[in-house]
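Structure for the following, please:
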Amino acid sequence: MTEPLSILHRDEHLVAVHKPAGLLVHRSKLAGGEREFLLQRLRDQLGQRIYPVHRLDRPTSGVMVFALNPATATRLGDSFAERRVAKRYLAVVRGTGPECERLDYALREEDGSRPKSEMPALEAVTEIRRLDSVELPVQVDRYPTSRYSLMEARPLTGRRHQIRRHLSRRGYPIIGDAKHGKGNHNRFFAQRLGCPRLLLAAVGLSFDHPVSGHRLALSCALDAPMTALFQRLGWAGHLPVDGARCPDVPLPVAT
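Next comes the predicted model:
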């Protein structure tokens, strides 16, 4: 039996959940023979219709918000389209990433409908910050030791695979990224560290509630494999926790 989705916040207008890694949000041309989707699972769990207002890539885990009626869907959709939603991600990357940097490489869309050369390059901006790093006494590449970093990413635009492509282009691919990363490091984390997945998680969303107008801050904990990895690498102090708050109610702190 499939476990219920973790509900981070719910009121009469919207609901926020933790999307598991590897789960498609909804049916699409790329779905193939898939039979399970986040939209359907959440609808069945709540017993009511829900309306998607943004997206997460299939391999990315983390917080997603859905509207519970068409009017709220329109307002939330406008907030995302107009870049009035603050997003926070955590990523494990190869190498010792920069302390703080603004990446503004323009990106071509990757929708598969036309050759990339025919797609226009669109503005894409991501702010990144290194939270921690580690050097392991293991030779994965050509060096005798291997360095990895925990990066915080805050995308200011919403291009497809934006964080993955920006970090890869900067020289710090996300571990587990089969398309933009490096296979030997991906295999090392899968086989030796128990993380056979993209190590990218959407851990925070902040936006004005579409009805009350109050700022709503949503925080999402990592799944079990990423939590265990953080603890193993000495990064437990950076673990987010599940929660939702208005500005006058602080989120709990991980211990």
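
CA atoms for contacts and neighbours, from now on please.
Noted.

surely residue 122 meets residue 107?
Yes - contact criterion CA atoms under 8 Å: residue 122 and residue 107 qualify, at 5.3 Å.

isn't there a strand covering residue 55?
No - counting by DSSP: H, G, I helix; E, B strand; the rest coil, residue 55 is not part of a strand but coil.

Now do the contacts for it.
The contact partners of residue 55, by CA atoms under 8 Å, 6 or more residues apart in numbering, come to 25, 64.

Distance check, it against residue 212.
With the distance defined as CA to CA, to the nearest Å, residue 55 ends up 24 Å from residue 212.

contacting residues for residue 37?
23-27.

hmm, 6 Å instead?
By CA atoms under 6 Å, 6 or more residues apart in numbering, the contact set of residue 37 is 24-26.

Show residues contacting the helix ranked longest in the chain.
If you go by DSSP state H, the chain has its longest helix at helix 70-81. With CA under 6 Å, 6+ apart as the contact definition, helix 70-81 has outside contacts at 53, 67, 210.

Show me which of those residues is closest to residue 172.
Distance to residue 172 across these (CA to CA) is lowest for residue 53, with 29.8 Å.

Neighbours of the closest one, how many?
19 (other CA atoms under 10 Å).

got the residue ranges for the strands in the stretch 1-150 of the chain?
Along the stretch 1-150 of the chain, the stretches classed as strands by DSSP state E, counting those that start in this stretch are 7-10, 14-19, 51-52, 61-67, 86-94, 100-103, 107-108, 121-122, 126-136, 146-155.

which of the ones you listed is buried the deepest?
Among the strands of the stretch 1-150 of the chain, strand 61-67 has the highest mean neighbour count (mean count of other CA atoms under 10 Å), at a mean of 25.

Tell me which other helices or strands it touches.
strand 14-19, strand 51-52, strand 200-208 (3 or more CA pairs under 6 Å, 6 or more residues apart in numbering; DSSP states H and E).

Please name whichever of the ones you listed is nearest to residue 92.
strand 200-208 (6.9 Å).

which other helices and strands contact the next helix-or-strand element following that closest one?
Next along the chain after strand 200-208, taking DSSP states H and E as the criterion, comes strand 215-219. Judged by 3+ CA pairs under 6 Å, 6+ apart, the packing partners of strand 215-219 are strand 200-208, strand 243-245.

Next, the structure of the following sequence, for comparison with the previous one:
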Amino acid sequence: MGNLDLIIHVDEKDSGCTIGNLLRRKKGFSRALVRKLKRSGGIRCNGTPVFMGEKVTAGDVLVVTMPGEEPTLLEPEEIPLDIVFEDQDILAVNKPAGMLVHPVKWEQSGTLANAVLYYWREAGITGRFRPVYRLDRDTSGIVLVALSQYAAQQLAAQLEKKLLRRRYLAVVVGTPPNAGRIDLPLGLKPGHSAEWMVTPGGRPAITHYRLLGKLGNGRTGSSVPAFSLLCLELETGRTHQIRVHMSHIGHPLLGDARYGGDEKLFHRQALHAAAIDFYHPRTGVPVKLRTPVPADMRELVRLLRSRESEFRNQ
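Below you'll find the predicted structure:
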């Protein structure tokens, strides 16, 4: 996958560290990756192969060559990709609604993984498909894919430390307050394998939301129901988190029939992963990625606004 060598310049504060400690404590390498590097002999200091227990001094230059990996065993498929960002460490794709990120037992084709593997094969790349997080099938927007074990670890650590920020746009039923924080634990609904609920024994889950605009009148006796456009940010990333949280507070996503949303006007959950901010795993430079609202959601917002305008003019 291109040049995956990582170059580390040793400064005064790291002088005297062993190479193993430097990689683990300063650069965030997992123990498993350090063990792989130890077996592969993939570390040079000032051009000379070295061992993990050797110490470094200020001015040394370490070159870490990432060990090779087995590719993902999945059939590549020629499926168009909307690439938002790409370099030797990261691939960011704008996933359309209706596409799974990764195959499941009963569906092994037509997924984002199949499409990415085909794209890589055509570019002469062999590697593992590593989405940093997943989106539901019917949620559109940015999916971040790491091109190496190291990049995946760094981005996962940013998720854990809340340095990787994800923001979504959604159309919900009703009009919530202008802003809010939902801190409610989530767990599987009893007797279900893919439906979630708020439950005291669940895993912690926190969602922040901000009202961007009202899309319907919602007056008592009005034939025009109230809808709202929200910006939501995940502090945690549980399965179906936004969908369950918004449904629980009485504002399900439009089109989300599973969690109480009306699907007459829209036939999927009206949710789009529109923005992601993170620090590049190799350079530490801030990266900000954005995607436009897809055509079906734009048309939905236009329709709801036009219905509101028609009601006012009656």
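
And the TM-score between them?
The TM-score (TM-score structural alignment, normalised by the length of the first structure) is 0.78; 223 aligned residues with a CA RMSD of 3.0 Å.

Flag every buried residue along the longest helix of the first structure.
72-73, 75-77, 79-80 (16 or more other CA atoms under 10 Å).

For residue 172 of the first structure, which of the strands of the stretch 1-150 of the first structure is the nearest?
strand 86-94 (5.3 Å).

Can you state the mean residue-to-residue distance of that closest one versus the second structure?
Compared with the second structure after fitting, strand 86-94 of the first structure has a mean deviation of 0.5 Å; criterion: mean CA distance after the TM-score superposition for the first structure.

residues in contact with the aligned partner of residue 147 of the second structure in the first structure?
Under the alignment (TM-score structural alignment), residue 147 of the second structure pairs with residue 68 in the first structure. By CA under 6 Å, 6+ apart, the contact list for residue 68 of the first structure reads 13-14, 50.

which of the residues you listed still touch in the second structure?
With both residues aligned by TM-score structural alignment, their matches' CA atoms under 6 Å, the contacts of the contacts of residue 68 of the first structure that the second structure also has are 13-14.

Tell me the one among the contacts of residue 68 of the first structure nearest to residue 43 of the first structure.
residue 50 (6.1 Å).

Just give the closest residue to the closest one, not the sequence neighbours.
residue 68 (4.9 Å; CA to CA, 6 or more residues apart in numbering).

Map residue 83 of the first structure across to the second structure for me.
Per TM-score structural alignment, residue 83 of the first structure is aligned with residue 162.

Relative to residue 277 of the second structure, how far out is that match?
10 Å.

residues contacting the spatially most central residue of the first structure?
The centre of the first structure sits closest to residue 202, judged by CA atoms, centre = their mean, with a distance of 3.0 Å. By CA under 6 Å, 6+ apart, residue 202 of the first structure lies in contact with 62-63, 89.

Run these past the second structure and keep the common ones.
Shared with the second structure, among the contacts of residue 202 of the first structure: 62-63, 89 (both residues aligned by TM-score structural alignment, their matches' CA under 6 Å).

still on that earlier bit, Serialize the contacts of residue 37 of the first structure to TSV and add fields for neighbour count.
Listed next are these as TSV, based on neighbours: other CA atoms under 10 Å:
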residue	neighbour count
24	23
25	22
26	16
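
Make a markdown table out of these and add distance to residue 150 of the first structure.
Listed next are the contacts of residue 37 of the first structure as a markdown table, based on distance: CA to CA, whole Å:
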| residue | distance to residue 150 of the first structure |
| --- | --- |
| 24 | 25 |
| 25 | 26 |
| 26 | 30 |
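
Nearest to residue 216 of the first structure among those?
Nearest member of those to residue 216 of the first structure, counting by CA to CA, is residue 25, at 22.5 Å.

Which residue comes closest to the closest one once chain neighbours are left out?
Going by CA to CA, 6+ apart, residue 25 of the first structure has residue 38 as its nearest residue, at 4.7 Å.

Show me what the one you found aligns to in the second structure.
So residue 38 of the first structure corresponds to residue 112, using TM-score structural alignment.

Tell me the spacing between its match and residue 78 of the second structure.
11 Å.

who has more neighbours, these two?
Taking other CA under 10 Å, residue 112 of the second structure and residue 78 do not tie; residue 112 has more neighbours (26 against 13).

now stretch 11-26 of the first structure: which residue numbers in the second structure?
Going by TM-score structural alignment, stretch 11-26 of the first structure sits over residues 87-102 in the second structure.

same question but for stretch 212-222 of the first structure, I mixed them up
Against the second structure, stretch 212-222 of the first structure falls on residues 283-293 (TM-score structural alignment).

which residues are contacting the matching stretch?
Counting by CA under 6 Å, 6+ apart, 274-279 sit against stretch 283-293 of the second structure.

give me that answer again for 10 Å
Stretch 283-293 of the second structure has contacts (CA atoms under 10 Å, 6 or more residues apart in numbering) with 6-7, 82, 84-85, 92-94, 140-142, 144, 164-170, 271-280, 298-299.

try stretch 115-129 of the first structure
With CA under 10 Å, 6+ apart, stretch 115-129 of the first structure has contacts from 88-91, 97-111, 113, 150-160, 162-163, 166-167.

what number of residues lie near residue 117 of the first structure?
With other CA under 10 Å as criterion, residue 117 of the first structure counts 8.

Give me the distance between it and residue 124 of the first structure.
From residue 117 of the first structure to residue 124 of the first structure the distance is 17 Å (CA to CA).

next one: residue 58 of the first structure
20 Å.

quick one: which of these two has more around it?
residue 124 (20 against 16).

Quick check: the corresponding residue of the second structure for the more buried one vs residue 188 of the second structure, distance?
By TM-score structural alignment, residue 124 of the first structure lines up with residue 205 in the second structure. Note on residue 205 of the second structure: its distance to residue 188 of the second structure, by CA to CA, is 13 Å.

anything in contact with each of the two?
Any residue near both residue 205 of the second structure and residue 188 by CA under 10 Å, 6+ apart counts here, and that gives 198, 239.

Report the contact partners of residue 92 of the first structure.
So residue 92 of the first structure contacts 130, 132-133, 148-152, 172-176, 198-201, 226, 229-230 (CA under 10 Å, 6+ apart).

6 Å instead?
So residue 92 of the first structure contacts 149-150, 174-175, 199 (CA under 6 Å, 6+ apart).

Next one: residue 255 of the second structure from residue 174 of the second structure, what distance?
13 Å.
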